[in-house]
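*Asks:* Kindly generate the corresponding structure for this input.
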Amino acid sequence: MSRPEDLLRDLRIDRRPEARRPASHRKWVALAVLAALVLAVLAWRATRPVVVDTALARPAAEAGPPTLLDASGFVTARRIATVSSKVTGRVAEVLIEEGMKVEEGQLLARLDPTDARAQLELATAQLASSESQLAEARTQLALAETTLARQQELLGRRLVSQAAYDQARADRDARAARLASLEKAVEVAREQRALALIGVENTEIRAPFSGVIVAKAAQPGEMVSPLSAGGGFTRTGIGTLVDMDSLEVNVDVNEAYIGRVQPKMGVNAVLNAYPDWTIPGSVIAIVPTADRSKATVKVRIALDSRDPRIVPDMGVRVSFLAPVDPEAPPPSGALVPEAAIVRASGEDGARPAVFVLEEGRVRRVEVVLGAEANAERQVTAGLVGGETVVVAPPPGLRDGERAVPRSPRR
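*Replies:* As a prediction, this is how the structure comes out:
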């Protein structure tokens, strides 16, 4: 076995100069590794293409007329009704649901008809009684006419007295008067029955016009009344009906710019729910009153589309279009997003430019700018339309650099 002194000698650290490596050598090795990593990163970045957002330059001739004014508003319906009954009653049946299309005159709901039918049965019975009495009176009048004629003949032959003849004539006149009274009573009974029949019909709630149900307000068992009862347990309507063919747009235009708007001028409407869908339309009328709190004037706009995606109370942005001269030449150049324009800074004589992406590389093209409209800028020289331009070029992007589109958009 080894002695403890030998074991301790084996564990001793050798501190002789020839056993240590120089510190300067380790420093140069670390610098060489760092330089190699930097060169590798630079080489990788030099070969990696830049990812950019792109858009397609549109020919200016296809862009349509320029925009004079932008405004926002909402889709509204000219024909909208809360359908209710003519009488107060308890709901027996509801035949509608939200989103249901109904035609004019279609049955929407029924009220409990018990009382109305009882009134109808009573009026029918009264009419039958009056008609029976009228038939009896007609028979009695016919008998009185016959009796009077006989008495008149006997009076001429002096077989009866004048008093008997006068009695027969008075009886005939009384029965004729009673017949006329019963005829009026029958007419009144018929009117009462017709009124009771209307009461039964009033328990059936029907659509006043064709449209779509947008709200269902009552359930079977609830009370409904055309007038509010002042409490929270009586409904004033069965549901809300909207005529989708009467939809239009109402926008508020600043009164300082209302002079630019004219009736029948063209517009482009964009719903907030569908920002990529442009709907053509025209101005119906300018409402001749102003809102003093907002300093705006309301303008009514008709939409050329009857698409089911257009629903009431949707937000909409409207662009009023300038009138187009049919004899004017079409505009030249292209339209590009305003964010695609690169403006030179600190360079004398340098013009604005755009970067055009071609075959995986960007090319810097100097352009001449025109009018701006709807976040787009017209380029009158340098582009013709159809080119793929870089939107919001990243800082340091150079002419001829490799690039790939991230998400091309129109």
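
*Asks:* from here on, contacts and neighbour counts on C-alpha atoms
*Replies:* Will do.

*Asks:* Quick check, central residue of this structure?
*Replies:* Val311 (1.9 Å; Cα atoms, centre = their mean).

*Asks:* Here is a second sequence; please produce its structure as well for comparison:
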Amino acid sequence: MPSPWRRQRAVGRRRTRLEVSHARGFSKFVSRQSEMASLEAALEQAEVNLEYTILRAPTDGVVLAKLKEAGEIAVPGGFAGSGDLVRLANLHDLRAEVDVNESDLSLVHLRQRAQVTPDADPNAHYAAEVVKLYPQVDRQKGTLKVEVRVLEPDGRLLPDMSARVAFLPDLPAAGSANRKAILVPATALRRDNDGRSYVWVVQGGRARRCEVETAGMVGDRVRITQGLAGEEKLVVGAPPAREGARVSVAP
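*Replies:* I've put the predicted structure just below:
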């Protein structure tokens, strides 16, 4: 019969083996947890990389052109649009760009009403508004680029169409006197070297200079706010040689 000392020694050896086995199992558990965390990180990175392969349009629209083919290199933000992949157009947000002479900039402002007439259909007129005045003047042309947004576009308006833009005067405020607008042909309006606007009025068969104030375009005519009563006869086209020059009124 084994002595108590031998039994205690055997129990101690079994306990030691259990502790070693437990330590090994815990070490494997920690190692598996580390591997699991590493695999989860790799999976997350793979999902991110997969997301990079998906192109999402910033807005609804149609594809106008595919600029890259499979296998070509595209560098985001590359020189001269080298990173562009496709060209999109949002047909529900059509805009027109027009160059406005520096001398006419005082007649244009943000949120001003405008009218867009496509060259393809001169009888179609679209209400628009000024949404952007570019921050720099083109010194070569002496113009500023202005952007207007068509309020209710339809299927007749297409990207890159040519169109004419007319800037309309502001509507009178509620409760203000409703004066009748005086419109004159754009070819009758002149400007002197100081930038003052004027027209040539026919009085007694002679040309008289009359300074006026304007408030934008209505189609191909200029709205006059001061200087004319509305019944004057004006010189259009070639100006008279001098103040008081004799002119004849066409029937």
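
*Asks:* just to revisit the earlier point, could you grab the helix/strand/coil label for the residue nearest to the centre of structure 1?
*Replies:* Assigned with DSSP: H, G, I helix; E, B strand; the rest coil, Val311 of structure 1 falls in the coil class.

*Asks:* what does Pro288 of structure 1 give?
*Replies:* Quick answer, by three-state DSSP: Pro288 of structure 1 is strand.

*Asks:* Which residue numbers in structure 2 does stretch 288-308 of structure 1 align to?
*Replies:* With TM-score structural alignment applied, stretch 288-308 of structure 1 matches the range 135-155 in structure 2.

*Asks:* and the end-to-end length of that stretch?
*Replies:* 32 Å (Cα to Cα, to the nearest Å).

*Asks:* Show me what counts as buried in it.
*Replies:* By neighbour count with 16 or more other Cα atoms under 10 Å, stretch 135-155 of structure 2 contains the buried residues Val137, Thr143, Leu144, Lys145, Val146, Glu147, Val148, Arg149, Val150, Leu151, Pro153.

*Asks:* What of stretch 244-259 of structure 1?
*Replies:* Those would be Met244, Leu247, Glu248, Val249, Asn250, Val251, Asp252, Val253, Asn254, Glu255, Ile258, for stretch 244-259 of structure 1 by 16+ other Cα under 10 Å.

*Asks:* And the buried residues of stretch 135-155 of structure 2, which is closest to Arg191 of structure 2?
*Replies:* The closest of these to Arg191 of structure 2 turns out to be Thr143 (Cα to Cα; 16.2 Å).

*Asks:* List the single closest residue to that closest one in space, sequence neighbours excluded.
*Replies:* Counting by Cα to Cα, 6 or more residues apart in numbering, Thr143 of structure 2 lies nearest to Asn101, which is 4.4 Å off, once chain neighbours are set aside.

*Asks:* which residue in structure 1 lines up with the one you found?
*Replies:* Match for Asn101 of structure 2 (TM-score structural alignment): Asn254.

*Asks:* contacting residues around that match?
*Replies:* By Cα atoms under 8 Å, 6 or more residues apart in numbering, the contact list for Asn254 of structure 1 reads Ala295, Thr296, Val297.

*Asks:* With distance to Glu204 of structure 1 and secondary structure added, can I get the buried residues of stretch 244-259 of structure 1 in a markdown table?
*Replies:* Formatted as a markdown table, these follow (distance: Cα to Cα, whole Å; DSSP: H, G, I helix; E, B strand; the rest coil):
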| residue | distance to Glu204 of structure 1 | secondary structure |
| --- | --- | --- |
| Met244 | 24 | helix |
| Leu247 | 28 | strand |
| Glu248 | 31 | strand |
| Val249 | 34 | strand |
| Asn250 | 35 | strand |
| Val251 | 39 | strand |
| Asp252 | 41 | strand |
| Val253 | 44 | strand |
| Asn254 | 47 | strand |
| Glu255 | 48 | coil |
| Ile258 | 48 | helix |
